[in-house]
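> Okay, here's the prediction I keep looking at, along with the sequence it came from:
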Amino acid sequence: MHSDHRNYFKFTSKARLDKSVNALIGIVEGIVIDGQINALELDYLNLWLAEHDAVRDQHPFNELVPVVTAAVADGILTEEEHADIVWLCERLRSTEFYDDVTADLQRLHAIMGGIVADTHISVEELRALSDWMADHEHLKTCWPFDEVGSLITGVLADKQIDAKEHAMLQAFFAEFTPLLDDRTITSPRVLEGRQIVGLCAVDPEISFMERGFCFTGASSRFTRAEFEGVVKRLGGSAHSSPSKKVHYLVIGAEGNPCWAFACYGRKVENAIKLRKAGSRVVIVHELDFHDALADHGS
């Protein structure tokens, strides 16, 4: 466990279990959303279960997993099996720790992961996702709900998905899949005005003198205290949360299993709100931060 995570773990066991419940439900919804199941989607589900082995025998995993396994064992998902899984997912959805909005955003992230699990996104899957979103309009104004809706509307305008659109959708959906080494968002998109733009800056110009920095997630190279110390030595200031005084939010490459969402937490969420309200906070990946330090001889 990363040293920066130890202080959070003892306070977040219930939160992490609830997040895992909602994520598994979303993955199941995502891989069955078009009424079909294939080997790659099953591999994705099994990989997710393997990475969450510590909770697979706990309720409600021990209730949901056997039902899903039995339904997809023959590689064919009947309409009745699909309906049974969706019904069970709704019944097991957890809002004991998180509120409805956060719980359903956790599901949305996982649904996108389930859809992209077989590396192919179909028109049928997008339409089904659009239907799901229509039933969850309480998520409007919450990132990335509006962005997903805008992408779907634009892509389906001509009722087909071309190669460029498919690559864009695949890259965006995969941002919210925290498997293997990809623990944080790296190049997601955000809706600003009527345009979808990149959330994380590409090759950003990072200045330190009289600039405010906030950090989220963990790094394999620095502790949080070391990050803050470097910034202060270079004339900047460190802040505990995004605000109008923060110019850069740096996302640690190791992420944080205690985040509210799979690949980001409240600080990124708040930074996005500030961006949409007109603040010029720049969200940068840790690797770009290290490049900036090298440029400054640190």
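Received, thanks. Residues are numbered from 1 along each chain as shown.
> Please count neighbours and contacts with C-alpha atoms only from this point.
Will do.
> For the spatially most central residue of the chain, which three-state class applies?
Geometric centre of the chain, nearest residue: Phe176, 3.2 Å, by CA atoms, centre = their mean. Using DSSP: H, G, I helix; E, B strand; the rest coil, the structure places Phe176 in coil.
> another one to put next to it:
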Amino acid sequence: MSDSDWRRAVEPDYVKDAEINELIGLCKGVLADGTLVQEEAEFLLGWLDGRFQASVSWEGRIIHDRLRAMLADGELDADEQRELMELLADFTRVDEAHESNLPTWLPLTRPEPELLIPGSAFCLTGTFSYGPRKRVVACIEKAGGQYKSGFSAQVDVLVIGDLCTPAWVHATYGRKIEAAATARDEGHHVLIVRESHLFNSLPE
């Protein structure tokens, strides 16, 4: 670690808090008009590149890693834009679960079901620890599964990213979870599982 990195690593907590608060403000500003363009993603990446405390915090590290992965090819496609908007909205709402009486538990299928990957249709929602959603999709398709970008009656399995916030009820991706749970309650055979269960079910 260089001298400059060491000095930044031992900065007082208020420096980290200030950077995180600034990051929250930037994310809210980016989301304010309901769209997210590549220039805004590149600005956020550049900002995080220069903010040690924000980029090594748990929340900042996830955003930083996703931005670097999504922009590695020089293009932020439509699916990545939607995924990034969900992630930033999730980050700015992280405390809302503590300010409401809404449930924070996930309606997962219990006991954990056997997943038959080949021929099954998968829908993804939330933030994945494995990486950007397209990497998860590639794993599913390599194992013979199909990917559906939106939840519908054709979906067999809804997979929730392991980094799903307790405030999922407030988040954009909460609508997919609610739709899947409602469909299941109405008798449709749809499984709701966590990311970790999916990857435990994929072939070696």
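In hand now; what should we look at? Bear in mind the structure is a predicted one, so any value in this text is a computation, not a measurement.
> what TM-score do we get after superposing?
The TM-score (TM-score structural alignment, normalised by the length of the second structure) is 0.51; 126 aligned residues with a CA RMSD of 3.3 Å.
> The residue nearest to the centre of the first structure and Ser220 of the first structure, how far apart?
Using CA to CA, to the nearest Å, Phe176 of the first structure is found at 21 Å from Ser220 of the first structure.
> counterpart of Lys148 of the second structure in the first structure?
Mapped onto the first structure by TM-score structural alignment, Lys148 of the second structure lines up with His239.
> secondary structure element for the closest residue to that match other than its chain neighbours?
In space, His239 of the first structure comes closest to Cys214 once its chain neighbours are excluded; the distance is 5.0 Å by CA to CA, 6 or more residues apart in numbering. Assigned by DSSP states H and E, Cys214 of the first structure belongs to strand 212-216.
> ditto for Val284 of the first structure
Going by DSSP H and E, Val284 of the first structure is part of strand 282-285.
> how much does that strand stray from the second structure?
Superposed on the second structure, strand 282-285 of the first structure shows a mean distance to its aligned partners of 0.6 Å (mean CA distance after the TM-score superposition for the first structure).
> Look at the counterpart of Ser129 of the second structure in the first structure and give its secondary structure.
Alignment note: Ser129 of the second structure maps to Ser220 in the first structure; criterion TM-score structural alignment. Three-state call for Ser220 of the first structure (three-state DSSP): coil.
> Can you tell me the closest non-neighbouring residue to Ser220 of the first structure?
Nearest one to Ser220 of the first structure, counting by CA to CA, 6+ apart, is Glu254 at 6.7 Å.
> all helices of the second structure, in order?
According to DSSP state H, the second structure carries its helices in the segments 3-9, 13-31, 38-49, 52-56, 58-70, 78-92, 133-142, 174-185, 195-201.
> sorry, back to before: if I look at the residue nearest to the centre of the first structure, how far off is Leu105 of the first structure?
11 Å.
> same thing with Val282 of the first structure?
23 Å.
> How about the contacts made by Arg194 of the second structure?
By CA atoms under 8 Å, 6 or more residues apart in numbering, the contact list for Arg194 of the second structure reads Leu108, Val159, Ile160, Gly161, Asp162.
> The first one contacts Val190, correct?
No. Proximity of Leu108 of the second structure to Val190 does not meet the contact threshold set by CA atoms under 8 Å, at 10.5 Å.
> Between these two, tell me which one has more neighbours.
Neighbour tally, Leu108 of the second structure and Val190, criterion other CA atoms under 10 Å: the higher count belongs to Val190, 22 against 18.
> Just tell me what that one corresponds to in the first structure.
By TM-score structural alignment, Val190 of the second structure lines up with Val281.
> Locate Trp132 of the first structure within the secondary structure: which element?
Element membership of Trp132 of the first structure [criterion: DSSP H and E] is helix 123-134.
> against the second structure, where does that helix fall?
So helix 123-134 of the first structure sits over no part of the second structure, by TM-score structural alignment.
> Against which helices or strands is that helix packed?
Secondary-structure packing of helix 123-134 of the first structure (3 or more CA pairs under 8 Å, 6 or more residues apart in numbering; DSSP states H and E): helix 145-155.
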